[in-house]
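Trainee: Next come a sequence and a model predicted from it.
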Amino acid sequence: MFVKLRFSSGYEVKTSPLIMRFGDDGGPVDPPEPVFVETGQEWHMPWRNGESIESATTQRWTSLAEQRDFTHAWQTTEAVGQQIQCAWLNGEPIGKHYQLAFSSSHPLTGTDFTWRYASLLPSEQAAWHMRWRTKSPLSGTDFTWRWKAGPLTGIDATMEWWQSPHEVGQSVLMHWGPYPWQWICYWVAHPFPGAVKLRFDEQSQTHTGAISMRFDEPQKVCYWGLPGGDQRGWDDVPTNEIKVPIIAPVARSYLMQPTFTCVRVRDEMQIMLSSFTHQQSRGQFAAVVNLKFMSRIDQERAINELLRIELNGYEFYAWAESPSKQISFNNYQYSASGRSRVAELASPNKAPANYSNQTVQTIAGIMSGLLSDGWTLDSQVIDFPVPARAFNIMNKAPAEALNEAAERIGAMVLCDDSLKKVRIVPRWPVMPWDTASATCDVVLNEGVIISHSAREIRQPDFNVAFVRGEQEGVSCRVKRRETLGDRYAPEIVDSLITDIQAARQRGSAVLADSGKKEESTIKTKIMPQLPPLQRGQLIGIQYAQHLYKATCDTVTVSAAVDKQGRITINQTAGLVKNV
């Protein structure tokens, strides 16, 4: 048995080939609203006599494609083409161009639309309201597309126009805020896509095993910075090189009322101290602290506690770690030694561990990963990438590993105990051969200096150094400028020398440490106009005839209370300079 199908007329398409479906079989569901993220806006509008003569708009979106393709299908048997061009002058649209192309005997049709002006899409991040002084601005456009079986029959366009409106102004609303920094990674020497060609020059022979094909893994470099897009970076903004030094005032007499207090940070309990010493040098990550207590009760309350000591309004933080006592006839002394606040990241508070980077990271990212317990990093050295497994430190606590990493790149560690911030700065912020033209950080005068002593140290004077890395490092020759480069320092080999910036910083520190030096010791006060000195600062002493400049190497702050209750607060700084 057979079924015969007869067709008496030609087949015609009765419906549109475009089918839009929303939801599922359970019922209609509204499609989700698109999320537009605006990444950049640029507007340039010059005016002449109140009328707009030029308008340029550049708009980019991250959630919208830069190109839009429309595909329509018609059942046609012959090629159909249509082109519309419209142009107006005197305030009306300058140009509008439509191109419609149909492919003969093929169901697909390409459509290309080009507008001279693009309208801003709705966005939750930006709202634009614009009104123009034109004779016939476009207030609304309605396009209706109609088709039926066979070729496209027509396009209906409905346009409404205003009649000579007045300019009422322009209102722009933009939302912005600080953008968070993040890790930005890119590939270095990434291979281009292609094919692997296998060529056989001999006949096949029986072999055991398999043929191994090895391909080098592309190198990936990451750095910590602002993401890309239409926004200014941090490296193209000119820096402010103006430095205002702290100048101690010159006076006939200095009237001071010293203050010396100590509290336990945990509950603000008062701890009575008879003396306090805070000492630190450029090679130390934590200061060494010595405390003497008024009584045994004060010692018991302070041991293994974080203390805040205030001297003339300036705060110091210290951990009382190792208690001691001295008892003699009618004399009891209770004391303790400890370190500054960053000691909570050092041994024995943190267990020693091994550290290594398993992926490509920058040196700032590696050092930031060593911090914990609310401590943050402020790196002021030039950052550089470190290849995978090039950073290796064995059996160190986090603070000790951070200090070692800083020394290996020619830097040192400074800590802000109140903000729990670690700063990585060059060991020589100002090179010793540049101090003559540099601006001092602090300028003292003879009136505030209690004593000043100096001595000379003779050591080899180098003007060139070879610095190189290991397996994945670089080899550089660092020479002091305006020298012959004929006195070589011992060669420096370190796995962290993976970039020329690392070699420059390490080599510069080695050359700055060499040569004949003059070490000075000055003793001065702590006043509202003279804060505690910091390591690495360029200190100036203004004498009658000249300004003495030297780099601060060590700082010791001391406070004591005698039996009559008189308080004495001093600070002693060790300075070093080239001679």
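Mentor: Okay, I see it.

Trainee: contacts and neighbour counts: CA atoms only from here.
Mentor: Fine.

Trainee: Which helix or strand lies directly C-terminal to whichever helix in the chain runs longest?
Mentor: Ranked by residue count, the top helix of the chain under DSSP state H comes out as helix 500-513. Sequence-wise, the next helix or strand downstream of helix 500-513 (DSSP states H and E) is strand 517-524.

Trainee: quick revisit: for the longest helix of the chain, name the packing helices and strands.
Mentor: Applying 3 or more Cα pairs under 8 Å, 6 or more residues apart in numbering; DSSP states H and E, one finds that helix 500-513 contacts strand 411-416, strand 464-468, strand 475-479.

Trainee: wait, is residue 364 part of a helix?
Mentor: Yes. Residue 364 sits within a helix when classified using DSSP: H, G, I helix; E, B strand; the rest coil.

Trainee: Compute the number of surrounding residues for it.
Mentor: 21 (other Cα atoms under 10 Å).

Trainee: try residue 492
Mentor: 17.

Trainee: wait, isn't it in contact with residue 474?
Mentor: No. Applying Cα atoms under 8 Å, one finds residue 492 not in contact with residue 474, separated by 11.6 Å.

Trainee: if I look at the two, which residues touch both of them?
Mentor: Shared contacts of residue 492 and residue 474, defined by Cα atoms under 8 Å, 6 or more residues apart in numbering, comprise residue 468.

Trainee: so residue 44 touches residue 57, yeah?
Mentor: Yes. At 7.0 Å, residue 44 counts as touching residue 57 under the criterion of Cα under 8 Å.

Trainee: Please say which of those two ends up with more neighbours.
Mentor: Taking other Cα under 10 Å, residue 44 and residue 57 do not tie; residue 57 has more neighbours (13 against 9).

Trainee: this is the comparison structure:
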Amino acid sequence: TATPLAAPHAHMLPLPVGWWQATYPWPEPPPGVQYSSPVQLVFCRAADGTTRLVFGCPPATGGTVVIPIQECYVVINSFSLVRADTGEPVDVQDFSASLDADSWCWGWSASLPAASMPLVRSPAIGDHVELVATLNGTPLHLVVERLARDRRFGEAWLKVSGRGRAAWLADPHAPVATRYNATARTARQLLDDALMVNGVSIGWDLDWRVTDWLVPAGSWSHTGTYMDAATRIAEAAGAYVQAHDTDQTLIILPRYPVAPWHWPTQTPDIDLPEDVCEVEGIEWQDKPAYNAVWIAGGEAGRRDRIRRAGTAADRNAQTIVDPLATDPAMTLQRGTAALGDTGRQAHITLRLPVLPETGIIRPGKLVRYTESGTARIGISRAVQIEQRFPELWQSIRLETHEHEPV
């Protein structure tokens, strides 16, 4: 069947190659007009097994994104950098960005012609310019925090850098405040409260992906910025914070959604062959093979022993003391995170294109990587993007485990 395609007529431009997401800054359609989205131009495998060039074939939702073994992978890269407020384009010589499980937002840097200074530096002291970098259709909202100029004979360049827009919630942009709970609140409610001033929201939402738990009155006391409060509560749950790429949303993710010893039975998010990776590096680490840990709270807290099922639970990790250990849901999550980061591990670094099928592979994705017939499954912990026209690469780091049989 034919799939109708549409593009905003006001732009008089062809659709960009790759995905056209709803977040792309197209204008609102006229009354009665609806734009088709998403749109992709790719080779797609049909139900009868043939491969053909089709228009408007989106990837399957859910399941595993499988990258096939091919002699050649063709990716047409696209990159742009514009001001978030005016849409003015900014010339870029090179661009890089990185994100990992221990960093709550993107860090980035770029080299620009010195003539671009008015576009990236606010004339008002204390104000910072926001930019939007779009990499193969994926937008990132970024804050300019540092500028440096390098002038040589006949040329001058700016080195600009900063963080994602969640930088507004952290030092030095956010105020330091003292917080406590006079009444019983859930952990999520504590974080919702921390993102308020005098009971009014500062405009940031939560995408809460861990099990919530009740915190009795007087168990929560904290001094710091908004982001300090978010990372502290996430740490208690054995989780970490990731800011949304474009929206004012903080995502709370479990460090181990599934215990590593169960990964072989899980369906991975992405299946990568060695053929699509340009560079591979492996670092082996041997950590103590703990199989039990005590989680202890304060006066109103608990004292729970979390152990790996099916083991003798005879190798105890160091006791974790946390005032927020007030509920079995919390101690189980925190204990799973502690026991997950044990035993023999292989940290694999892969350099590959930003493919339409995978996009940017962010921390938290379960990835299966097959090398010389051996499949390893692990969770992505970091990604680094490097752009220098016409090339665009991503380097991801996977945490894989070699667990002893139980």
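Mentor: Thanks, I have it. Since the structure is predicted, the reported quantities are computational estimates derived from the model, not experimental observations.

Trainee: Superposed, what's their TM-score?
Mentor: Scored against TM-score structural alignment, normalised by the length of structure 2, the superposed chains reach a TM-score of 0.78; 331 aligned residues with a Cα RMSD of 1.6 Å.

Trainee: related to what we said a few turns ago, looking at the helices and strands packed on helix 500-513 of structure 1, which is nearest to residue 505 of structure 1?
Mentor: Closest to residue 505 of structure 1 of those is strand 411-416 (Cα to Cα; 7.8 Å).

Trainee: Onto which residues of structure 2 does that closest one map?
Mentor: Alignment note (TM-score structural alignment): strand 411-416 of structure 1 is matched to residues 239-244 of structure 2.

Trainee: quick one: contacts of the matching stretch?
Mentor: 101-105, 164, 166, 210, 230-231, 234, 249-256, 334, 337.

Trainee: One more: stretch 382-397 of structure 2?
Mentor: 77, 79, 93-101, 347-354, 360-363, 380-381, 398.

Trainee: rerun at 7 Å
Mentor: Contact with stretch 382-397 of structure 2 is made by 77, 93-101, 347-354, 361-363, 380-381, as judged by Cα atoms under 7 Å, 6 or more residues apart in numbering.

Trainee: Write the PyMOL selection for whichever of the residues you listed are buried.
Mentor: Those of the contacts of stretch 382-397 of structure 2 that count as buried under 16 or more other Cα atoms under 10 Å are selected in PyMOL with:
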select buried, resi 77+94+95+96+97+98+99+100+101+347+348+349+350+351+352+353+354+361+362+363+380+381
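
Trainee: Now do the same for residue 296 of structure 2: its match in structure 1.
Mentor: In structure 1, residue 296 of structure 2 lands on residue 468 (TM-score structural alignment).

Trainee: any idea how far residue 412 of structure 1 is from its match?
Mentor: Applying Cα to Cα, to the nearest Å, the value for residue 468 of structure 1 to residue 412 of structure 1 is 20 Å.

Trainee: what's residue 431 of structure 1 in contact with, if anything?
Mentor: By Cα under 7 Å, 6+ apart, residue 431 of structure 1 lies in contact with residue 512.

Trainee: Looking for the alignment partner of it in structure 2.
Mentor: Aligned counterpart of residue 431 of structure 1 in structure 2: residue 259 (TM-score structural alignment).

Trainee: Next one: that match from residue 354 of structure 2, what distance?
Mentor: Residue 259 of structure 2 is 28 Å from residue 354 of structure 2, by Cα to Cα.

Trainee: for residue 178 of structure 2, same thing?
Mentor: For residue 178 of structure 2, the distance to residue 354 of structure 2 - Cα to Cα - is 42 Å.

Trainee: for residue 253 of structure 1, what are its contacts?
Mentor: Per Cα under 7 Å, 6+ apart, neighbours of residue 253 of structure 1: none.

Trainee: Now do the SS call for it.
Mentor: Secondary structure, three-state DSSP: residue 253 of structure 1 is coil.

Trainee: aligned partner of it in structure 2?
Mentor: Under the alignment by TM-score structural alignment, residue 253 of structure 1 pairs with residue 72 in structure 2.

Trainee: Please report the distance of the residue most central in space within structure 1 from residue 51 of structure 1.
Mentor: Residue closest to the average C-alpha location in structure 1 (Cα atoms, centre = their mean): residue 225, at 4.1 Å. Shown here: residue 225 of structure 1 relative to residue 51 of structure 1, a distance of 43 Å by Cα to Cα.

Trainee: and what of residue 502 of structure 1?
Mentor: Residue 502 of structure 1 is 57 Å from residue 51 of structure 1, by Cα to Cα.

Trainee: Counting neighbours, go ahead and name the busier of those two.
Mentor: Set residue 502 of structure 1 next to residue 51 and count neighbours by other Cα under 10 Å: residue 502 wins out with 28 against 13.

Trainee: That one against residue 407, yeah?
Mentor: No. Using Cα atoms under 7 Å, residue 502 of structure 1 is not in contact with residue 407, being 11.2 Å away.

Trainee: Quick one: map residue 152 of structure 2 onto structure 1.
Mentor: Aligned against structure 1 by TM-score structural alignment, residue 152 of structure 2 finds its counterpart in residue 328.

Trainee: Same check on residue 218 of structure 2?
Mentor: Using TM-score structural alignment, residue 218 of structure 2 pairs with residue 389 in structure 1.

Trainee: Check the secondary structure at that match for me.
Mentor: coil.

Trainee: circling back: list only buried entries from the contacts of stretch 239-244 of structure 2.
Mentor: 101, 104-105, 164, 166, 210, 230-231, 234, 249-256, 334, 337.

Trainee: can you pull the contacts of the closest residue to residue 257 of structure 1 other than its chain neighbours?
Mentor: Among residues not flanking residue 257 of structure 1 along the chain, residue 312 sits closest, at 8.0 Å (Cα to Cα, 6 or more residues apart in numbering). Contact analysis of residue 312 of structure 1 by Cα under 7 Å, 6+ apart lists 258-260, 526-527.

Trainee: Ok, residue 376 of structure 1 next?
Mentor: 368, 420-422.
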